[in-house]
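> coordinates only, sequence not included:
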């Protein structure tokens, strides 16, 4: 069997991948019953389970995780003496946000200008199809799988409720593997094969400020009455210095990134920064995104502009997110954020600061044999060498898996690229990235099996 025949098999499978992704995107599988019926998640889970069962995987089942959602599990024993590879992804998605901002229905896969649009097309249902297409190609070309396989497809990753993490901790034997392939990231640029070796962690807090027993008329009392919203704005402004760098006291902010670099011109284009608007922070873009802490105000509870009364505000609340780089303890970072918020409250104002969720940063060891096999697979698939990048987001499961299986290599790949607009309106996937990454994964499984059994 040749690599070209495997590439041909993947290419021929792309119409099926599109049809399957169309079916999967149609499920509004937002793991929040306040927004969408839980049945949408149940139907998506059953679809995923049936799809992997159809590819010969056994012991396919739905796991009821402690947060009330379902994860799909499947396995394949593999040849005698072969290593075991765990393939991960998730079928739950972000809510569509402003549906009027979509150029086509959020839960209807739509082809436009060579891309496939729909919520979850990239994050992360596209990665489910990457796994499926790789396995289908191997079955067609090689007649089976060269390694033992385990598959876990999570149902609540976007909600951060930790259901799969707690299930894995309670059943540590279930996901044990020699290599864990996390299908939830993507390439640094379209056509540039990338492994993600660094993830920032996350620590969140809320701050509520109260200054008055109730709102007051701004004409009669404004100028002397302490305004809670104004006090909150001062606190939030203190989180950044004059350059826009994180100013949370006690955090190190001068770290540098040694991997692939991100030009300011490319970042401005990828992030769709408006003309004339300067980027925030100092250092390289890669330093700011992957190596240093970043603090963001996620929301403020205050009166809207339309309908707001002429009042001095008696209370205001904000939710703050701190991204924590590898090398920084997430608990210490959350402690520093809480202490900073408390210290910045204007004298006399009543403030309550609460810790919200947190997840540790992750850094992978890229020196093992699985990474060598992945590098070769990416070179064969894309025709260019693999690069190593970071990711500013968080995947808390990675640290759970590293704790449970310290000897396993963990590799993060996927079909996303900077133009996919995950977590935003008009999310899309480039089918060429899906094709190349499916081929990459099939080649990797073959390469890794050969390296381990040589």
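The structure has been received and is ready for your questions. Since we're looking at a predicted model, the values are computed, not measured. Residues are numbered from 1 along each chain as shown.
> Every contact and neighbour count from this point should use C-alpha atoms.
OK.
> Contacts for stretch 447-454 next, please.
With contacts defined as CA atoms under 8 Å, 6 or more residues apart in numbering, stretch 447-454 is touched by 81, 82, 83, 146, 147, 369, 370, 373, 374, 376, 377.
> Tell me the buried residues in it?
Across stretch 447-454, burial judged by 16 or more other CA atoms under 10 Å covers 447, 448, 449.
> Is it possible to get a markdown table of those residues that adds distance to residue 214 and secondary structure?
As requested, the buried residues of stretch 447-454 are exported to a markdown table (distance: CA to CA, whole Å; DSSP: H, G, I helix; E, B strand; the rest coil):
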| residue | distance to residue 214 | secondary structure |
| --- | --- | --- |
| 447 | 68 | helix |
| 448 | 66 | helix |
| 449 | 68 | helix |
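> Could you export the residues you listed as TSV, including distance to residue 229?
What follows is those, written out as TSV (distance: CA to CA, whole Å):
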residue	distance to residue 229
447	59
448	57
449	60
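> Now flag whichever of the residues you listed is closest to residue 320.
For the buried residues of stretch 447-454, the residue nearest residue 320 by CA to CA is residue 448; the value is 42.5 Å.
> now the helix or strand where residue 297 lies, how far from the centre of its chain.
Assessed by DSSP states H and E, residue 297 sits inside strand 294-301. The chain centroid and the centroid of strand 294-301 are separated by 18 Å, computed with CA atoms, centre = their mean, to the nearest Å.
> Which strands or helices does it pack on?
strand 315-324 (3 or more CA pairs under 8 Å, 6 or more residues apart in numbering; DSSP states H and E).
> ok, back up a step: now, among the buried residues of stretch 447-454, which is nearest to residue 307?
residue 448 (61.9 Å).
> What segments of the stretch 51-200 of the chain are strands?
Applying DSSP state E, counting those that start in this stretch to the stretch 51-200 of the chain gives strands spanning 58-64, 70-76, 84-90, 110-112, 115-117, 148-154, 179-183, 194-199.
> Can you get me the centre-to-centre distance for the last one and its chain?
Between the mean C-alpha point of strand 194-199 and the mean C-alpha point of its chain there is a distance of 12 Å (CA atoms, centre = their mean).
> and the direction of it versus that of strand 179-183, what angle?
With axes from the mean of the first three to the mean of the last three CA atoms, to 10 degrees as the basis, strand 194-199 and strand 179-183 are set at 100 degrees to each other.
> Which SSE is immediately downstream of strand 194-199?
Downstream of strand 194-199 (by DSSP H and E), the next one is strand 201-210.
> adding another structure so you can compare the two:
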């Protein structure tokens, strides 16, 4: 029996035990957004530290931050071999609305070879797979093919407010050759993907104020500016009829799409008709001149997430509201800067502010975009590991969403980042009935151990950015 077969046998024989361990992890309601779960956050950190110890990792610690702690562990005895820094998170989203869950969010249950529980896909299941991969290699070989460091935080679901400082303060401790993150998804069922780019984020709230209080629309209407009309004018000014963003200078730093990337996206044969049916629309709409994948992966956006103001109850109320507003988020692409985009948004809003109102703009979430060349050896090796286990070619994709801390890792540690996820977009992460397809749990374990061994074949110079 060769090495690969031994590891396969190990995972098969330990499957039920591993799933029970994962269920115990999932039973901990580690909701970072709710202060009443602070004790559960500590419990989850302790559970992880104990699991890393059982897997054979050393130098274990629960490192305090201004928020929830970071769990750290390493194994550094592969002399001359590359070092992988693995990042994940142990916190989960709130579970509301509870009545839509078919089983308890913290009562893990397997149905149709899917594990249902909050955090099963995002991100406890994927984190624990890397712990089990290390454990398997240590049990079977007594050693690891590479050096490895684990950093698992407890604030990803609230924007990782403490992690950037932690990285800055621990640059030497976290020094590595590549960063591996499993907090993304595959291209589809049975279709593995390595993500090499994420969009950034810039969010603002626009508040429009008119009169000092609500006015009678019969007495004052037609003679006083209506803040809802004003916010509607501002929002309408953001795009032209073709879906292009009309904010001056918005596109000036956008990195053009490489023809090689465009060809790779075309080769994926994305099912546009299937998407329309899935989301319930009769046609798609986006920036002219780009395919849907290009629009959602490689082009920036400006989306209105919510509009508020006036009376919205049952019936009608003849009121001219005193205030109105909107919440906006922009998804950004390389080489856009969130601070620069917010400045341009403010200038645009000021230039298009109607008469008779005052307008204020409040800044919210910001995160820089991230991209690693998809021909980097660490990226290509991940694709080879997927292909070996899944038996199909790996897609190299960008992702329309944002993981702001990835750009911080990239900038502070200056390392290539490999996003190799095992989730599916249909798994309801952040929603009721979150689940994880156990086919990807089983195959993912084999992918990870194969990847660790492939990385061991590289020199440190091979892996430099």
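Looks like it arrived, so ask away. It should be emphasised that the depicted structure is a prediction, and the values quoted were computed from it without experimental measurement.
> now what about the TM-score between them?
After superposition, the two chains reach a TM-score of 0.91 (TM-score structural alignment, normalised by the length of the first structure), with 449 aligned residues with a CA RMSD of 2.5 Å.
> just to revisit the earlier point, with neighbour count and distance to residue 312 of the first structure added, can I get the contacts of stretch 447-454 of the first structure in CSV?
CSV is the format used below for the contacts of stretch 447-454 of the first structure (neighbours: other CA atoms under 10 Å; distance: CA to CA, whole Å):
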residue, neighbour count, distance to residue 312 of the first structure
81, 11, 72
82, 19, 69
83, 21, 66
146, 22, 68
147, 22, 66
369, 15, 63
370, 26, 61
373, 21, 63
374, 24, 59
376, 20, 63
377, 27, 62
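> Name the nearest of these relative to residue 388 of the first structure.
Nearest member of those to residue 388 of the first structure, counting by CA to CA, is residue 374, at 11.6 Å.
> Now the counterpart of the closest one in the second structure: closest residue in space that isn't a chain neighbour?
The alignment partner of residue 374 of the first structure in the second structure, by TM-score structural alignment, is residue 382. Nearest residue to residue 382 of the second structure, sequence neighbours excluded (CA to CA, 6 or more residues apart in numbering): residue 451, at 6.0 Å.
> Residue 220 of the second structure too?
residue 320 (7.7 Å).
> After alignment, which residue of the first structure pairs with that neighbour?
By TM-score structural alignment, residue 320 of the second structure lines up with residue 312.
> I'd say that match and residue 215 touch.
Yes. Taking CA atoms under 8 Å as the definition, residue 312 of the first structure is a contact partner of residue 215 at 5.6 Å.
> For the two, work out which one has more neighbours and name it.
Under the neighbour definition other CA atoms under 10 Å, residue 312 of the first structure and residue 215 were set side by side, and residue 312 has more, 25 against 18.
> Would you mind measuring from the more buried one to residue 217 of the first structure?
6 Å (CA to CA, to the nearest Å).
> any idea how far residue 348 of the first structure is from the residue sitting furthest away from the middle of the first structure?
Within the first structure, the residue lying farthest from the chain centre (CA atoms, centre = their mean) is residue 220, at 49.2 Å. Separation of residue 220 of the first structure from residue 348 of the first structure (CA to CA): 22 Å.
> same check, this time on residue 433 of the first structure
Distance from residue 433 of the first structure to residue 348 of the first structure, by CA to CA: 56 Å.
> Can you tell me the closest non-neighbouring residue to the aligned residue in the second structure for residue 424 of the first structure?
Matched by TM-score structural alignment, residue 424 of the first structure corresponds to residue 431 in the second structure. Take residue 431 of the second structure and drop its neighbours on the chain: the residue closest to it by CA to CA, 6+ apart is residue 95, 7.1 Å away.
> tell me the contacts of that neighbour?
105, 118, 430, 431, 432.
> Just among the residues you listed, which is most surrounded?
Result: residue 118 is most packed of these (other CA under 10 Å), 36 neighbours.
> Not counting sequence-adjacent ones, nearest residue to that one?
Excluding its sequence neighbours, the residue lying closest to residue 118 of the second structure (CA to CA, 6+ apart) is residue 105, at 5.1 Å.
> hey, where'd the helices end up in the stretch 251-400 of the second structure?
Along the stretch 251-400 of the second structure, the segments classed as helices by DSSP state H, counting those that start in this stretch run 259-267, 272-279, 292-297, 338-351, 377-390.
> Mind checking these for the one nearest to residue 3 of the second structure?
Per CA to CA, nearest to residue 3 of the second structure of these: helix 377-390, 14.6 Å.
> Superposed on the first structure, what's the mean shift for the closest one?
Superposing on the first structure and averaging over aligned pairs (mean CA distance after the TM-score superposition for the first structure), helix 377-390 of the second structure comes out at 2.2 Å.
> Show me what that helix is in contact with.
178, 190-194, 196, 374, 393-396, 416, 418, 420, 443, 446-448, 450-451, 454-455, 462-463.
> Now which of those would you call buried?
The buried subset of the contacts of helix 377-390 of the second structure - by 16+ other CA under 10 Å - is 178, 191-194, 196, 374, 394-396, 416, 418, 420, 443, 446-448, 450-451, 454-455, 463.
> can you pull the contacts of residue 86 of the second structure?
Counting by CA under 8 Å, 6+ apart, the residues that residue 86 of the second structure touches are 148, 149, 150, 151, 179, 180, 181.
> how about a cut-off of 7 Å?
For residue 86 of the second structure, the contact set (CA atoms under 7 Å, 6 or more residues apart in numbering) comprises 149, 150, 151, 179, 180, 181.
> and if you look at residue 94 of the first structure?
Applying CA under 7 Å, 6+ apart, the residues near residue 94 of the first structure are 30, 158, 423.
> I'd like the contacts of stretch 447-454 of the first structure laid out as JSON lines, including distance to residue 269 of the first structure.
Formatted as JSON lines, the contacts of stretch 447-454 of the first structure follow (distance: CA to CA, whole Å):
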{"residue": "81", "distance to residue 269 of the first structure": "48"}
{"residue": "82", "distance to residue 269 of the first structure": "45"}
{"residue": "83", "distance to residue 269 of the first structure": "42"}
{"residue": "146", "distance to residue 269 of the first structure": "41"}
{"residue": "147", "distance to residue 269 of the first structure": "41"}
{"residue": "369", "distance to residue 269 of the first structure": "36"}
{"residue": "370", "distance to residue 269 of the first structure": "33"}
{"residue": "373", "distance to residue 269 of the first structure": "33"}
{"residue": "374", "distance to residue 269 of the first structure": "29"}
{"residue": "376", "distance to residue 269 of the first structure": "30"}
{"residue": "377", "distance to residue 269 of the first structure": "29"}
